[in-house]
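> Model the structure of this input:
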Amino acid sequence: MMSETQPLPDAAPICRYPTPTPTTLDGLPADVRQRILEVQEKAGFVPNVFLALARRPEEFRAFLAYHDALLLRESGLSKGEKEMIIVATSGVNRCLYCVVAHGAILRVYEKAPLLADQIAVNHRKADITPRQQAMLDFALKVCLRADEVGEADYTALHAQGFDNEDIWDITSITALFGLSNRLANAISLRPNPEFYLLGRLPRAPKA
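Here you go, the predicted structure:
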């Protein structure tokens, strides 16, 4: 007879290091606290990565500045495609936090409940376009074998309509989340429970 799985306690720490909680932000610098409160208001909860990074405010600011510069800039990549890169490379790096959190964001952007799981496991079996497959093929090469990137890789991406600035974006997003994946894994950063269901079911129509 199979034993029932014991649920994790609600108070399980979000990572190996002591962190502020959404109710204990007063000791943080004003700009860090404000950024966390803005995210909380928009999402309805505070993603655990913000609390983990907040323990070192200078690194919090630096990471989010680079994150915003890459993820929020106008480019030849859509918001959904940028999240595809994060999910695919985080899957290869076996980063639970980033696969779950950015998988949720990808589902919301693309309005595709199955897509994040497909991309995290094997993007070549995912419901994506040939252009997006080429993008992720390149991202995974940067992730795993950046020393082998050469002219042929650029030529293949140019054939799919990407320009050199788009290729810089693919490379930089992969690199930034290589850092994020390794940090999250090493500190055992837990995804917020809210992420698991986000974007999986269609929203009820407004009355």
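> rest of the way, CA atoms for contacts and neighbours
OK.
> residue contacts, the one residue sitting closest to the centre of the chain?
Nearest to the mean C-alpha position of the chain, by CA atoms, centre = their mean, lies His102 at 3.5 Å. The contact partners of His102, taken as CA atoms under 8 Å, 6 or more residues apart in numbering, are Glu83, Ile86, Val87.
> Here is a second sequence; please produce its structure as well for comparison:
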Amino acid sequence: MSEPSINTPINPTTNASASTPISRYPVPSLDSLPDDILARILAVQEKAKFIPNVFLALAYRPAEFRAFFAYYDAVMERESSTLSPAEKEMIIVATSAANGCQYCVIAHGALLRVFSKEPLLADQIAVNYLHAPISPRQKEMLAFSIKLCRTPELVQESDYVALMEYGYDDEDILDISGITAFFGLSNKMAIVMNMQSNAEFYTMARAPRE
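The predicted structure is shown next:
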């Protein structure tokens, strides 16, 4: 396995449209980054074999980069969470589509395909999760996520009861809510920054595994 390198060329237009910068804000060079941010980016590069543009774009403001990914880790990597990686990505894809965030739908749609091993599922959820081939329990999870995303003022006790009838508990509800809320922030930042998706995300896990 080749080691990632600070000398790896980073094309600031590495996305589906090579003429469009990955962000409307400046993208710092790798050799200008603080050590901790560089280490995280290189670790992602080693695992994925490319650097997702969100890391490069958010590195423009190091303090916010650190806060963003610290909270990402807290809501997405919580050890005792009962939500599967695919279910977390379902929430992200459904709510990002509701928020009109192209970057997050494309990037996390790719991750949903990877985790679910279902090459069509991300597109189906992004368009209309009610018609997606997922369980009634998962549809209830997404119904709550979409309501919290679009009309949080209308969330009420009956919504929690409906989730609990499908076996979700209060900790699960916090997990669902934290992911929904965090990616509401992520969606808005990606939209304002005009963040562009890497070309790699569009084709990732599209073909069924043999």
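> After superposition, what's the TM-score here?
Here the TM-score for the pair of chains, by TM-score structural alignment, normalised by the length of the first structure, is 0.91; 194 aligned residues with a CA RMSD of 1.2 Å.
> Relative to the first structure, what is the average displacement of the longest helix along the second structure?
Counting residues, the longest helix found in the second structure (DSSP state H) is helix 170-192. Here helix 170-192 of the second structure, set against the first structure after superposition, deviates by a mean of 0.6 Å using mean CA distance after the TM-score superposition for the first structure.
> quick one: Ile86 of the first structure and Thr174 touch, right?
Yes - in this structure, Ile86 of the first structure is within contact of Thr174 by CA atoms under 8 Å, at 6.6 Å.
> Name the residues of the longest helix of the second structure that are buried.
Under the neighbour-count criterion of 16 or more other CA atoms under 10 Å, helix 170-192 of the second structure has 172-173, 175-184, 186-187, 190-191 buried.
> Which strands or helices does it pack on?
For helix 170-192 of the second structure, the packing partners by 3 or more CA pairs under 8 Å, 6 or more residues apart in numbering; DSSP states H and E come out as helix 62-76, helix 85-98, helix 102-116, helix 136-150.
> give me that answer again for 7 Å
Packing contacts for helix 170-192 of the second structure, counted by 3 or more CA pairs under 7 Å, 6 or more residues apart in numbering; DSSP states H and E, involve helix 62-76, helix 85-98, helix 136-150.
> so where is the following helix or strand past the last one in the first structure?
Spelled out, it's helix 136-150 of the second structure. Following helix 136-150 of the second structure in sequence order, the next helix or strand is helix 157-165 (DSSP states H and E). Under TM-score structural alignment, the counterpart of helix 157-165 of the second structure in the first structure spans residues 151-159.
> tally of neighbours for the residue opposite Val27 of the second structure in the first structure once aligned?
Aligned by TM-score structural alignment, Val27 of the second structure pairs with Thr19 of the first structure. The number of residues packed near Thr19 of the first structure is 19, by other CA atoms under 10 Å.
> so what's Thr19 of the first structure up against?
Leu51, Ala52, Arg55 (CA atoms under 7 Å, 6 or more residues apart in numbering).
> 8 Å - rerun?
Leu51, Ala52, Ala54, Arg55.
> what's the spacing between Ser180 of the first structure and Val49 of the first structure?
9 Å (CA to CA, to the nearest Å).
> do Cys143 of the first structure as well
For Cys143 of the first structure, the distance to Val49 of the first structure - CA to CA - is 21 Å.
> Quick one: neighbours of Gly161 of the first structure, just the number.
Counted with other CA under 10 Å, Gly161 of the first structure comes out at 11.
> Reduced to three states, what does it come out as?
Of the three states, Gly161 of the first structure takes coil under DSSP: H, G, I helix; E, B strand; the rest coil.
> Not counting sequence-adjacent ones, nearest residue to it?
Arg131 (7.8 Å; CA to CA, 6 or more residues apart in numbering).
> quick one: what's aligned to the one you found in the second structure?
The alignment partner of Arg131 of the first structure in the second structure, by TM-score structural alignment, is Arg137.
> Quick check, Asp172 of the second structure in contact with Ser81.
Yes - assessed by CA under 8 Å, Asp172 of the second structure is found in contact with Ser81 at 7.0 Å.
> what's the neighbour count on the counterpart of Met90 of the second structure in the first structure?
Counting by TM-score structural alignment, Met90 of the second structure corresponds to Met84 in the first structure. Using other CA under 10 Å, Met84 of the first structure has 30 other residues around it.
> give me every residue that touches Met84 of the first structure.
Applying CA under 8 Å, 6+ apart, the residues near Met84 of the first structure are Leu106, Ala116, Ile119, Leu136.
> The first one and Cys15 of the first structure: what is the separation?
Yep, that's Leu106 of the first structure we're talking about. From Leu106 of the first structure over to Cys15 of the first structure the distance is 24 Å, taken as CA to CA.
> So for the two, which residue has more residues nearby?
Leu106 (28 against 19).
> Whichever residue in the second structure pairs up with Lys42 of the first structure in helix, strand or coil?
Under the alignment (TM-score structural alignment), Lys42 of the first structure maps onto Lys47 of the second structure. At Lys47 of the second structure the chain is in helix, as set by three-state DSSP.
> swap in the one 3 residues further on?
Local secondary structure at Phe50 of the second structure is given as coil here, using three-state DSSP.
> on that earlier part again, distance to Ala204 of the first structure, neighbour count and secondary structure for the contacts of Thr19 of the first structure - can I get that in JSON lines?
Shown next, in JSON lines, are the contacts of Thr19 of the first structure (distance: CA to CA, whole Å; neighbours: other CA atoms under 10 Å; DSSP: H, G, I helix; E, B strand; the rest coil):
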{"residue": "Leu51", "distance to Ala204 of the first structure": "31", "neighbour count": "22", "secondary structure": "helix"}
{"residue": "Ala52", "distance to Ala204 of the first structure": "33", "neighbour count": "21", "secondary structure": "helix"}
{"residue": "Ala54", "distance to Ala204 of the first structure": "35", "neighbour count": "22", "secondary structure": "helix"}
{"residue": "Arg55", "distance to Ala204 of the first structure": "38", "neighbour count": "16", "secondary structure": "coil"}
